[in-house]
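>>> sequence unknown, structure follows:
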């Protein structure tokens, strides 16, 4: 019984490591895309406009 359990698990050795590697690569790619989008001029202009509207006071 123990021999059969050990034999069935040996086929999946390293599977969790591969899943972590794919997840890490996906997270790094998402971070890179977000960095490029958020450092663009249009995003900066929209954020600046939003902040200026928030701090302006209409009397």
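Thanks, I have it. Just so it is clear, the structure is predicted and the values come from calculations on it, not from any experiment. Numbering: from 1, shown residues only.

>>> drop to CA atoms for contacts and neighbour counts, all remaining ones
OK.

>>> in what helix or strand does residue 31 lie?
Element membership for residue 31 (DSSP states H and E) is helix 15-38.

>>> immediately after that helix, which helix or strand?
Remark: after helix 15-38, the chain's next helix or strand is helix 41-55, criterion DSSP H and E.

>>> next, the angle helix 15-38 makes with that next one.
Put simply, helix 41-55 runs at 70 degrees to helix 15-38, going by axes from the mean of the first three to the mean of the last three Cα atoms, to 10 degrees.

>>> hold the first one in mind and look at this next one:
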């Protein structure tokens, strides 16, 4: 096989690989939907935790100490 033929075969192989990668780039609609649902669920859990009595008192205590700190 000559050097030119080898280059042509490699170039053809490379074009096929690039086309496959471009075709699979990004997420599909279902993957976006699942990611959005997961993010919303995480936000709901985080909201519940941060608004619970214990965490609210702790945050209030930290903020109160920061505001009344002497300079």
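In hand now; what should we look at? Keep in mind that this is a model prediction, so the values were computed, not measured.

>>> what residues does the helix holding residue 31 of the first structure touch?
Applying Cα atoms under 8 Å, 6 or more residues apart in numbering, the contact partners of helix 15-38 of the first structure are 43-44.

>>> mind redoing it with 6 Å?
For helix 15-38 of the first structure, contacts defined as Cα atoms under 6 Å, 6 or more residues apart in numbering pick out no residues.

>>> buried set for it?
For helix 15-38 of the first structure, the neighbour count (16 or more other Cα atoms under 10 Å) marks no residue as buried.

>>> where does stretch 34-42 of the first structure end up in the second structure?
Under the alignment (TM-score structural alignment), stretch 34-42 of the first structure falls on residues 46-54 in the second structure.

>>> off-centre distance for the matching stretch?
Between the centre of stretch 46-54 of the second structure and the centre of its host chain there is 24 Å, according to Cα atoms, centre = their mean, to the nearest Å.

>>> next: stretch 12-30 of the first structure.
The answer for stretch 12-30 of the first structure is 12 Å, by Cα atoms, centre = their mean.

>>> and stretch 56-64 of the second structure, by the same measure?
From the chain centre to the centre of stretch 56-64 of the second structure is a distance of 31 Å (Cα atoms, centre = their mean).

>>> residue 33 of the second structure matches what in the first structure?
Matched by TM-score structural alignment, residue 33 of the second structure corresponds to residue 21 in the first structure.

>>> give me the residue at the spatial middle of the second structure.
In the second structure, the residue lying closest to the centroid (Cα atoms, centre = their mean) is residue 35, at 8.4 Å.
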